[in-house]
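A.B. asks: Predicted model and sequence below, questions to follow.
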Amino acid sequence: MNHTMNILLVDDHALFREGFKLMLQRCWTMPLHVVEAATAEIGLEAAAHTRFDVIFLDMGLPGLGGIEGLCAFRQAQPEAGLVVLSATEGTQAIRQALRYGAQGYIPKSADSATLREALQRILDGEIYEPPPAMPGGEGGEIEAILTPRQIEVLAELCAGRTNREIGAHLTMGDDTVRAHVTALLKRLGVRSRTEAALLAKRRGWF
């Protein structure tokens, strides 16, 4: 029998909690038990009586919110995967949350694929942070993130070509192709060629 994963969702908007819970249930196959809390104080009370695998915490809560609330949850359940939910996607906010104990940072604009990836990484003991903020609307402008050559390589990855095929098509050596692939994966905040291609398609770049 699969282990039921205990999740604490702390957010002061009931509609968001309901939608987020549905997204969790759709993108994760493991049985989930989701406890909801509208304030940090209610969430901490739940954390005092139940061990949670993952805690999703809104940083904009009234009362005990922000970094103070984050630290309180980290102290209450040091073994839990503590994930910040926020409408803010700036690098400074992300770095600050991770510095004070968050294991992940998920923008509230994230889709189910991003949520699934983040949750898997966190359960694997890794840190999750979103790709660099991308200006220019919903999809973001690829030119603001990657160099022209990296964009060409990414297009080849999306077409399913190997490094050797990319090199032949773009007139580059194998080492140069590998360097471009490594660099663009880092810039996009993903770990594999497949994740890069999926991200590019989600954002409508190709």
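C.D. replies: That came in fine, so what should we check first?

A.B. asks: drop to CA atoms for contacts and neighbour counts, all remaining ones
C.D. replies: Noted.

A.B. asks: For the helix or strand where residue 119 lies, buried residues please.
C.D. replies: Take DSSP states H and E as the rule and residue 119 turns out to sit in helix 112-123. By 16 or more other Cα atoms under 10 Å, the buried positions in helix 112-123 come out as 112, 114-116, 118-119, 121-122.

A.B. asks: And stretch 93-108, by the same measure?
C.D. replies: 94, 97-98, 101-108.

A.B. asks: returning to what we had before: residue 28: which of the buried residues of helix 112-123 is nearest?
C.D. replies: Taking Cα to Cα as the measure, residue 28 lies nearest residue 116 of the buried residues of helix 112-123, at 6.7 Å.

A.B. asks: wait, doesn't the closest one sit right on residue 25?
C.D. replies: No: Residue 116 is not in contact with residue 25 according to Cα atoms under 8 Å; the separation is 10.2 Å.

A.B. asks: Please enumerate the strands of this structure.
C.D. replies: Counting by DSSP state E, one finds strands in the chain at the ranges 5-10, 32-37, 54-58, 81-86, 104-107.

A.B. asks: so what's residue 99 up against?
C.D. replies: Counting by Cα atoms under 8 Å, 6 or more residues apart in numbering, residue 99 touches no other residue.

A.B. asks: here's the one I want to compare it with:
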Amino acid sequence: MYTFLIADDHPLFRDAIKQVVDERWPDATIIEVSTLEEAREQAIENDDLDIVLLDLNMPGAEGFSGLLGIRNAAPVLPVVIVSAEESPDVIQRALTCGALGFIPKSSSKERIGDAVHAVLLGKTFVPPELAEAIEEKRRVDDGLRERAALLTPAEVGVLELLTLGKPNKIIAYELDIKESTVKAHISAILRKLGVHSRTQAVLMAKTLDFG
């Protein structure tokens, strides 16, 4: 039968997830951990694990580091994020980082059970009511990446320094180029990214994880 790893630092929520698993899979083995380090150790050492239910914002996690750490430790082990976050951006990023499912903590017990069941069958689960917004976010991101791919290495270097808030004069100094060259690169960056200000370019760059 299945072996579940529930990783959440809140005992009450671990109990809630455990109840869902007990009701849906009464013969399952359930392992509970409250830290990322314990979760990672289980992912590495426990060959019986079938699925990990992971809180995205456990202490010690920065962004998606907890998810990435487990994915790197056990690449074939299915991981489902269970989080209070519900934005399409966060869900899309979690899927991009290797999660096979995303369950908002506001979900009903039935929804949680259905989501886990889908992942155990090899499917990907996202909240149906958010699926369209997530797909739109993916299309937008793909479009941004296509535009960013038009940038030359020199322009990427300038854009990375722009995201750090550095003025043209400092960028010129650090890249050992003329300030007029920096201005020319910025003009090309704005044109290729389809934006009208360096602020918009910086926002787009941060979306694409430049810098």
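C.D. replies: Structure received. Because the structure is a prediction, the values reported are computed rather than measured.

A.B. asks: What does the TM-score come to for these two?
C.D. replies: These two chains, once laid on top of each other, score a TM-score of 0.59 by TM-score structural alignment, normalised by the length of the first structure; 130 aligned residues with a Cα RMSD of 1.7 Å.

A.B. asks: ok, back up a step: of all the buried residues of stretch 93-108 of the first structure, which comes closest to residue 195 of the first structure?
C.D. replies: Nearest to residue 195 of the first structure among the buried residues of stretch 93-108 of the first structure, with distances taken as Cα to Cα, is residue 106, at 16.7 Å.

A.B. asks: And that closest one? What does it align with in the second structure?
C.D. replies: Aligned against the second structure by TM-score structural alignment, residue 106 of the first structure finds its counterpart in residue 103.

A.B. asks: go on, residue 24 of the first structure?
C.D. replies: Across the two structures, residue 24 of the first structure finds its equivalent in residue 21 of the second structure, going by TM-score structural alignment.

A.B. asks: distance of that match from residue 184 of the second structure?
C.D. replies: Counting by Cα to Cα, to the nearest Å, the separation of residue 21 of the second structure from residue 184 of the second structure is 59 Å.

A.B. asks: Who has more neighbours out of these two?
C.D. replies: Remark: of residue 21 of the second structure and residue 184, residue 21 carries more neighbours, 22 against 12, as counted by other Cα atoms under 10 Å.

A.B. asks: ok, the more buried one touching residue 112?
C.D. replies: No: counting by Cα under 8 Å, residue 21 of the second structure sits too far from residue 112 to count as a contact (9.1 Å).

A.B. asks: from the middle of its chain, how far away would stretch 170-177 of the second structure be?
C.D. replies: 33 Å (Cα atoms, centre = their mean, to the nearest Å).

A.B. asks: Okay, now stretch 158-171 of the second structure: how far is its last residue from its first?
C.D. replies: Distance across stretch 158-171 of the second structure, first residue to last, is 7 Å (Cα to Cα).

A.B. asks: Read off where it ends up in the first structure.
C.D. replies: Using TM-score structural alignment, none of the residues of the first structure align to stretch 158-171 of the second structure.

A.B. asks: Tell me the buried residues in that stretch?
C.D. replies: With the criterion 16+ other Cα under 10 Å, stretch 158-171 of the second structure contains buried residues 158-163, 168, 171.

A.B. asks: And the longest helix along the second structure, what's buried?
C.D. replies: Of all the elements of type helix in the second structure, the one with the most residues (DSSP state H) is helix 128-148. For helix 128-148 of the second structure, a neighbour-count test (16+ other Cα under 10 Å) marks 134, 137-138, 141, 144-145, 148 as buried.

A.B. asks: which element follows it toward the C-terminus?
C.D. replies: Using DSSP H and E, the helix or strand that follows helix 128-148 of the second structure in sequence is helix 153-163.

A.B. asks: Thank you, goodbye.
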